[in-house]
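In: Show me how the following folds:
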Amino acid sequence: MNAKICFIGAGNMAKSLIGGLIASGYDANNILATDPNQEQRDALSSQFAIQTYANNGEALMHADIIVLAVKPQILRQVCAEISDTVQAGSPLIISVAAGIRTDDINRWLGGELAIVRTMPNTPALIQTGAIGLYANSQVNSEQKSQAEHIMRATGLTLWVEQENQIDVVTALSGSGPAYYFLFMEAMEKAAQDMGLDAKSAHLLTMQTALGAAKMVMESHQDCAELRANVTSPNGTTEKAIQYFETHNLRDTVAGAMNAARNRAQELADELGGEA
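Out: So this is what the prediction gives:
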């Protein structure tokens, strides 16, 4: 793939994607980035030897693919500023802005554009992300491959067929790292309350989480099977699992994920209105 990619916005997600692309062999000469902050631009230029611009219009003249990597709250304004240039070139648009639907982006940019909406998560910053993707009807097979190639630079990619499924991805992998952080935080605190020192509790919690995730990734068993394998009858693990089940852990998780999905839908309505 040798398309010219222009990143609008030079924050952490853009930096992660650019770093992943270059690490995978993508030509830095084919990557551009824009940002009003000179410090951000200088950091990208210095680290990755890519061209950066303060002006979006100047950079977009060279772009085959545009990655919208700005905050959702300013995406409408950015789209209004670049719509004429985008309409003149009809590039592939990839959005990493959370909560903004493809129809709204398409409308703000003037319509009839190929748009891929993505939902990355924070582990993408260390190339271990889980990224959901949705393509509108204007996206062809080659453009889908291009979008997947770009997003795969930061981790696992998964396409969904219906855009509302991106809200489920948001509730699962988008917000999911925070669920695990909370669970790990609770485990550390409980271990300390039972007499373990803070450093030991932290190290054992981290390694346990890493080991469990690695077993799931590398085994040919699902989570339920792996759990059963380590839950000996009348043993310590069984007592802990019984406590979780008695106190409705599954319902709590489902309720939390529904709350996250519903909020994602509310934000899409708030940020993407006609006004």
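
In: When you work out contacts or count neighbours from here on, use the C-alpha atoms and nothing else.
Out: Will do.

In: So the residue of the chain most remote from its centre versus residue 242, what's the distance?
Out: No residue in the chain sits farther from the centre than residue 234, which is 40.8 Å out by CA atoms, centre = their mean. Applying CA to CA, to the nearest Å, the value for residue 234 to residue 242 is 10 Å.

In: Also residue 176?
Out: 24 Å.

In: the more surrounded of the two?
Out: The neighbour count for residue 176 versus residue 242, taken as other CA atoms under 10 Å, is higher for residue 176 (17 against 11).

In: Excluding chain neighbours, what is closest to residue 262?
Out: Take residue 262 and drop its neighbours on the chain: the residue closest to it by CA to CA, 6 or more residues apart in numbering is residue 167, 7.9 Å away.

In: Sequence B follows; please return its structure for comparison with A:
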Amino acid sequence: MRIALLGSGVMGSAVLASIVAADGVAEVVVTDVRAQVARDVAAAHDGGRSDVAVSGTDDNVAAVTGSDVVVLAVKPQHMGDLLAQVGPAVAPGAVVVSIAAGLTCAYLEAALPDGVAVVRVMPNTPATIGQGVAALSAGSAADETHLDLVERLLTRTGLVVRVPEHQQSIVTAISGSGPAYVFHLIDALAEAGTAGGLPRELALRLAAHTVAGSGAYAVESGTHPALLREAVSSPGGTTLAALAVLDERAVRAAYAAAARAAADRADELSASLAAPSGPRA
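Out: Modelled structure (predicted):
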């Protein structure tokens, strides 16, 4: 199987690492506007596998031609120009995967030959260390076989789930933007530690590891977070004193409102994007 990865930024590189490790992949062609950057990224992610050829180029059309899977990993504002360039070169039986936020399957399908299977993916930045979340949605011509293929290609990025496309905005709000909320929390806890007299570097380490460990514990235990919270909260203890302040200041409601605002903004951005022009074969 030959795969074209158009875009070698942070998320493109994370996807590349997973693709190279997937079974059945024989060749991966990475592109960037700067050919040397593409070659460097390809060399850094060859996975040491002699059975997978990984190369880099600045020629998007050449990369797409003859590819079984085309992964679009450019920023949303650049997608229209890219699709106009490569759309005619996409084989009718190919699968096109987009990791660009806010772009609907219909937007992509409008610039591709009729019948091309499109799968929309919302990843997040922890995918760069294999601890991310990727939500897949099928376009009008994509079926379970196509979703199975994309899931297999992305499995090394972390958790992969499937959602109807109309749920992509709320997924963006929870897992796409979610790391920023967590980083905000880590920063706040670290600031509290520093204010309490801890060295800044130690406060940051304590905060980051506490959040990472708590998240991992929640995932591994499978226990509802309310029960996990109760297990830490001794009667009349320090944790309940802290939680009382969070409840008094409506922190829980603020997180819910923040996620809703992110989802609404995702809907607005998606609606603002005009469909790319281009003939359909």
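
In: picking that back up, map the residue farthest from the centre of structure 1 across to structure 2 for me.
Out: Mapped onto structure 2 by TM-score structural alignment, residue 234 of structure 1 lines up with residue 236.

In: Tell me which stretches of structure 2 form strands.
Out: Assigned by DSSP state E, the strands in structure 2 fall at 2-6, 27-31, 53-57, 69-72, 95-98, 117-122, 132-138, 158-162.

In: What is the neighbour count of whatever residue of structure 1 lines up with residue 213 of structure 2?
Out: Aligned by TM-score structural alignment, residue 213 of structure 2 pairs with residue 211 of structure 1. As a burial measure, residue 211 of structure 1 scores 12 neighbours (other CA under 10 Å).

In: Starting from residue 160 of structure 2, give me the distance back to the counterpart of the residue nearest to residue 262 of structure 1 in structure 2.
Out: If you follow residue 167 of structure 1 across to structure 2 using TM-score structural alignment, you land on residue 169. Using CA to CA, residue 169 of structure 2 is found at 16 Å from residue 160 of structure 2.

In: Likewise for residue 21 of structure 2?
Out: Distance, residue 21 of structure 2 to residue 160 of structure 2, using CA to CA: 16 Å.

In: repeat for residue 105 of structure 2
Out: Taken as CA to CA, the span from residue 105 of structure 2 to residue 160 of structure 2 is 18 Å.

In: got it, and residue 133 of structure 2?
Out: Here the criterion is CA to CA. By it, residue 133 of structure 2 lies 6 Å from residue 160 of structure 2.

In: Compare those two (neighbour count), which wins?
Out: Remark: of residue 133 of structure 2 and residue 160, residue 133 carries more neighbours, 23 against 19, as counted by other CA under 10 Å.

In: Now do the same for the more buried one: its match in structure 1.
Out: Checking TM-score structural alignment: residue 133 of structure 2 goes with residue 130.

In: give the contact list for the closest residue to that match other than its chain neighbours.
Out: Spatially, and ignoring its direct neighbours in sequence, residue 130 of structure 1 is nearest to residue 156 (4.9 Å; CA to CA, 6+ apart). Applying CA atoms under 8 Å, 6 or more residues apart in numbering, we find residue 156 of structure 1 in contact with 128-131.

In: give me every residue that touches the residue positioned nearest the centre of structure 2.
Out: By CA atoms, centre = their mean, structure 2 has its centre lying nearest to residue 123, at 1.1 Å. Each residue near residue 123 of structure 2 by CA under 8 Å, 6+ apart is listed here: 11, 99, 132-135, 175-176.
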